[in-house]
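return a 3D structure for these sequence lines:
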Amino acid sequence: MERWAGRVAVVTGASSGIGAAIAAELTKKSLSVVGLARRVERVQELSKSLQSESGKLYAVKCDVSNEAEVLAAFKWIKDNLGGVDILINNAAVLYDTSLTSGSTEELKKMLDVNVLGLSVCTKQAFQSMKERGVDDGHIIHINSVAGHVPPGDSVAMYFATKHAVTALTEGLRREIIKLKSKIRVTSLSPGLVKTEMPPKEFLENHPALNAEDIADGVLYVLGTPPHVQVGRTFYTQATASHNPQSSMERWAGRVAVVTGASSGIGAAIAAELTKKGLKVVGLARRVERVQELSKSLESATGKLYAVKCDVSNEPEVLAAFKWVKDNLGGVDILINNAGVLYDTSLTGGSTEELKKMLDVNVLGLSVCTKQAFQSMKERGDDDGHIIHINSIGGHIPPGEIYAMYCATKHAVTTLTEGLRREIVKLKSKIRVTSLSPGLVKTEMPPKEYLENHPALNAEDIADGVLYVLGTPPHVQINTYVPEKPSVFIFKLPPSRRKEEIQERLCAPTHTRRHIPKDTVPKTSSSLFNNFVHICSSVQFLLPPTLRYVTACKSFAMKYGTAPGPPFQIRERLISSNYTTLKTVAGRSSDTLVYI
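Coordinates of the predicted model:
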C-alpha cells in the first residue's frame, strides 16, 4: 500500500459497517480519505478517533441518490484535495419490499442508490482521474453475492440492483479498455456481513463475516502491484468464532512443507515463508538447489530445511513426512506446488510423459495431502492450512496442446472441493485453498512462449499465498471453479492495442486477461476475426460461460471447426436462494465474498 500514501480515496456510505471499516483502514495506510455519507456526523466522529493516524479522514455530507450532492462533493474534493485516485462504491440500501404489493418509493430508492448513485460517482471519479492523467487509479464496487445468484422469494429488487452492478462492472471495464486506460476495476461481493443492513434476527441465526474482513480484501486488491489484476477472491465464514489476528504472526515458529521448492513458484513461496519466521521444509528432487536457497536465507527469522523427495515416489514422500515428524514435530501448512508439464500429444505422445504428469500433479499431490492432514489430525492441529498451487488450466477447456496437463489441473480443482467436503464431514476447521495462476515466469513454460506473452512473477504467487495464510481463522478463501473459485491472478498488458480490444469481448467479469493477437495461428486469423464477431453478437446478459459456449457452438456450426485456444475463464454459475447457495453441480456453502 506504500504507493497509495498521500493519495485520495473516496468511500461512499462511510458512516457505518463496511464503508466505515474501509475508510478507517485506508486512513491508517496514510491516504487522504473522503467519507461520503448522509449521516455525516458519524463520519466526523470516526475521523476524530483516527486523528493519530498518518492519513486523514474528511467527512462530506452526500446522499449518492442526489446527483447535485454528488457533484458538489466531487467539486469539494477537486478544490481541496486535487482529485480522486481511488473510488470505493460502498453506499447501498436494502428494503424487504414485495414486487407485487410493496412500496414504489422503496423500490425506487434501491435503484437510485445501488445503481444510479454508483454510476454517477463512478463517472465523476473517472473524469477526475482522466483530467489529471491518473492512469493507475482504481475503482472498486462493493457488490454482493446477491449480484451473482437468482433471488429467493424476498428482496428481489435488491438482488436486481446487485446484478446490475455486476453488469456495470463489466461494462466499465470494457469502456476503460476502449479508452486505452490502465485504471483498474474490481467488484467485491460479500455474502452476509455484520452491519446495520441485514435484519438483526437473521444475523443472529446465520454465520457472517465482519466488516473488517471486507476492508482487508480492499487493502489486498489495492496492494497488488500495478501489473497484477486479481480476478476474483471468494471468502467464506469458516467458523462462528472470531480471531482478530489477521497477519502472518500467528504462523511464526510453525512448520510449513512446500513441494517442488527447488525453483520458480515453490522457491519463492519457501523463501517468503522463511522470512516470515516459519520453519519451512522444502521438498524437491534437486535438493541441492533448496540447500543453496537455504544458505541465502540464513539471516531470516525462520529456517529452510532441504529434504530430497520426488512426490511421484510414495516411499520418498512417506520418508520425508517421517523426517518432518521426527525433527520438527509435524506439519501445520502444506503447499502442494510440485508439478510437471510436457507437450505430449494424446494421439501419438509418450505414455511415460502422460503418466509422469498424472503421478506428480495428481497422485503426488494427493499422497502429500493425506500425510499432511494425518499429521495435523494426530497432533490436534485444527487451524492448519492446505494450499494447492493449481493453474488457470484447471478451470478452462484445453486447447490443441497440453491436454493432459490441463486434465491434471482440472483434477486438482475437483480434489480441492473433495478434500474440503471430507474435512467438513470430519468437523475439522483445517482450511483448504486452491491458487490458480495464469502464465508465470518459471522453468516450466517453453522459453519462446514466455518471450512472447506477458507473465506473472513467481513472487506474485508467493504474495497470494501470504495473503491467504494471513486471513483470520474465521475467513476461508477457496479456489474452486465452477463451484467455489478464489484467487485468479493475471498479468496486465503493458499496453492495449486497438486490435486487442475485441479479443477480450467474451472475457468474464473482472478479469483482465491479456490475449495478444499474435497468439492466434496466422493461418486461422480470418476465422478468428469471425469468432470475435460472433462473440460480440452473443447476448451480453447471458452468463459469461454461456456467452462463450454459445459463441463456440455458433462458430463451429458455421465454419465446421473450433475457434482455437479458449479465451474464456469459466465463470461461476449458481442457482440459489438467499440463505443457501447451490451451484449447478449441487454444491452448497454459506456466506461468500468475491472480487
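
going forward, measure contacts and count neighbours with C-alpha atoms only.
Will do.

where do the helices of the stretch 451-595 of the chain begin and end?
458-470, 498-501, 525-537, 544-559 (DSSP state H, counting those that start in this stretch).

now do the strands in the stretch 401-550 of the chain.
For the stretch 401-550 of the chain, the strands defined by DSSP state E, counting those that start in this stretch cover 431-437, 475-478, 487-491.

mind checking which of those strands is nearest Ser294?
Closest approach to Ser294 among the strands of the stretch 401-550 of the chain (CA to CA): strand 431-437, 24.6 Å.

before we move on, the earlier item: could the helices of the stretch 451-595 of the chain go into a markdown table alongside distance to Pro437?
A markdown table is the format used below for those (distance: least, CA to CA, whole Å):
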| stretch | distance to Pro437 |
| --- | --- |
| helix 458-470 | 7 |
| helix 498-501 | 21 |
| helix 525-537 | 25 |
| helix 544-559 | 19 |
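
of those helices, flag the one that's most buried.
Highest mean neighbour count of the helices of the stretch 451-595 of the chain: helix 458-470, a mean of 20 (counted as mean count of other CA atoms under 10 Å).

following up with a second sequence; could you model it the same way so I can compare the two?
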Amino acid sequence: MEIDLSGRVVAITGASSGIGEATAIACVQAGAAVALAARRGDRIDALAARINDEGGTAVAVPTDVGDERQARAFVEQAYERLGRLDALVNNAGVMLLGAVEGADTEQWRRMIDANLYGVLYCSHAALPVMRAQGGGHIVNVSSVAGRIASAGSAVYNMTKWGVNGFSEGLRQEALHAGIRVTIVEPGAVSTELIGHNSDAIQTAAASRFAGVTPLTAEDVANAIVYALEQPEHVSINEILVRPSRQER
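Below is the predicted model:
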C-alpha cells in the first residue's frame, strides 16, 4: 500500500530557502500541512502564501531558533494553529568556514546557536507534544561534515558531529514514546549556505568540488520525505547522501 503524509503536520526550520523550502514543498505535495520557521519572515510568508494559494496548508512563524523562547513559540504555534505535530525537521543551520587560529569567534557562536542550540531547543519543545499525541518523528539535517573533519571547517565539524551524537542518544531515549529520530547527512548541495563565507573560501570550495555535480535541495528533501513516509514500525535512523562524484 502506498504511504503518504496526508493528514500530518510537519514543522520545518530554516524554511526560507534551500533544503528547508524544498522540504516544505515536498511535504505539501505528499499531503502534509506545514509550519515554516526562519529568521527571514518575508521569505516564509511568501512561501506560505504560495502553498495556500495552490491548495495546500501552510503557516509561517518568523523564528530565530537560537533563541530558546522563539524556538519554543514556533513549536507551540505549529501545534496550536495546525492541530497536531507529527514531524519536526530541524534544518536551520549556518556554515561559516575558516581556520581556528585568528577566527572571528562571533562566527562560532552563530554556528553553535543555530546548528546545536536550535536543534536542542526545538526538539525539547516538540518532545512532550509528540509524546502526548502518541508519537512523532524528528529529522535532524546534519552533514557529511558530521562524519569527516577537514582543515578549515573544524568548528562546523564540531557542530555537526554534535548533531549526530545528540540524534542517536535522543533516538534511544524517545523510541519508548513512539518518537522516531532520523539524521540526514548531505554532501555538497547547491544552496545559499556557502555564500555566507568570504570570496576566498567560496573559491576554495568551488575548486575542491570541481567536476562534481552537486545535489539539489530537492534531492535532500526527497530523502527527508522518504524517511517520514515509512510505516510506524520502520525507523530510518540515518541517511548519508552525496553527489555521485564526491569522494569525501
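
on that earlier part again, could I get the strands of the stretch 401-550 of structure 1 as CSV with mean neighbour count and distance to Cys368 of structure 1?
Shown next, in CSV, are the strands of the stretch 401-550 of structure 1 (neighbours: other CA atoms under 10 Å; distance: least, CA to CA, whole Å):
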stretch, mean neighbour count, distance to Cys368 of structure 1
strand 431-437, 26, 14
strand 475-478, 26, 19
strand 487-491, 25, 22
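
out of the ones you listed, nearest to Phe555 of structure 1?
It is, among the strands of the stretch 401-550 of structure 1 and with distance given as CA to CA, strand 487-491, at 26.8 Å.

re earlier: of all the helices of the stretch 451-595 of structure 1, which lies closest to Lys322 of structure 1?
Per CA to CA, nearest to Lys322 of structure 1 of the helices of the stretch 451-595 of structure 1: helix 458-470, 24.4 Å.

how about the contacts made by the aligned partner of Thr191 of structure 2 in structure 1?
When structure 1 is aligned by TM-score structural alignment, Thr191 of structure 2 is paired with Thr442. With contact taken as CA atoms under 8 Å, 6 or more residues apart in numbering, Thr442 of structure 1 is in contact with Ser263, Gly264, Ile265, Asn457, Ala458.

which of those sits closest to Tyr559 of structure 1?
Asn457 (38.4 Å).

mind listing the strands for the stretch 151-300 of structure 1?
184-188, 228-230, 234-237, 255-259, 279-284.

run the chain-centre distance for the shortest one.
Same thing as strand 228-230 of structure 1. Computed by CA atoms, centre = their mean, to the nearest Å, the separation of strand 228-230 of structure 1 from the middle of its chain amounts to 8 Å.

equivalent range in structure 2 for it?
By TM-score structural alignment, strand 228-230 of structure 1 lines up with nothing in structure 2.

likewise for the first one?
Strand 184-188 of structure 1 lines up with nothing in structure 2 when matched by TM-score structural alignment.

again, but for the fourth one
Taking TM-score structural alignment as the measure, structure 2 aligns residues 9-13 with strand 255-259 of structure 1.

starting at the chain centroid, how far to that stretch?
9 Å.

what's the average distance of that stretch to structure 1?
For stretch 9-13 of structure 2, the mean distance to aligned residues of structure 1 following superposition is 0.6 Å (mean CA distance after the TM-score superposition for structure 1).

and Thr23 of structure 2, what pairs with it in structure 1?
Under the alignment (TM-score structural alignment), Thr23 of structure 2 maps onto Ile269.

residues contacting the residue nearest to that match when sequence neighbours are not counted?
The shortest distance from Ile269 of structure 1 to any residue other than its chain neighbours is 4.7 Å, reached at Ala462 (CA to CA, 6 or more residues apart in numbering). Applying CA under 8 Å, 6+ apart, we find Ala462 of structure 1 in contact with Ile265, Ala268, Ile269, Glu272.
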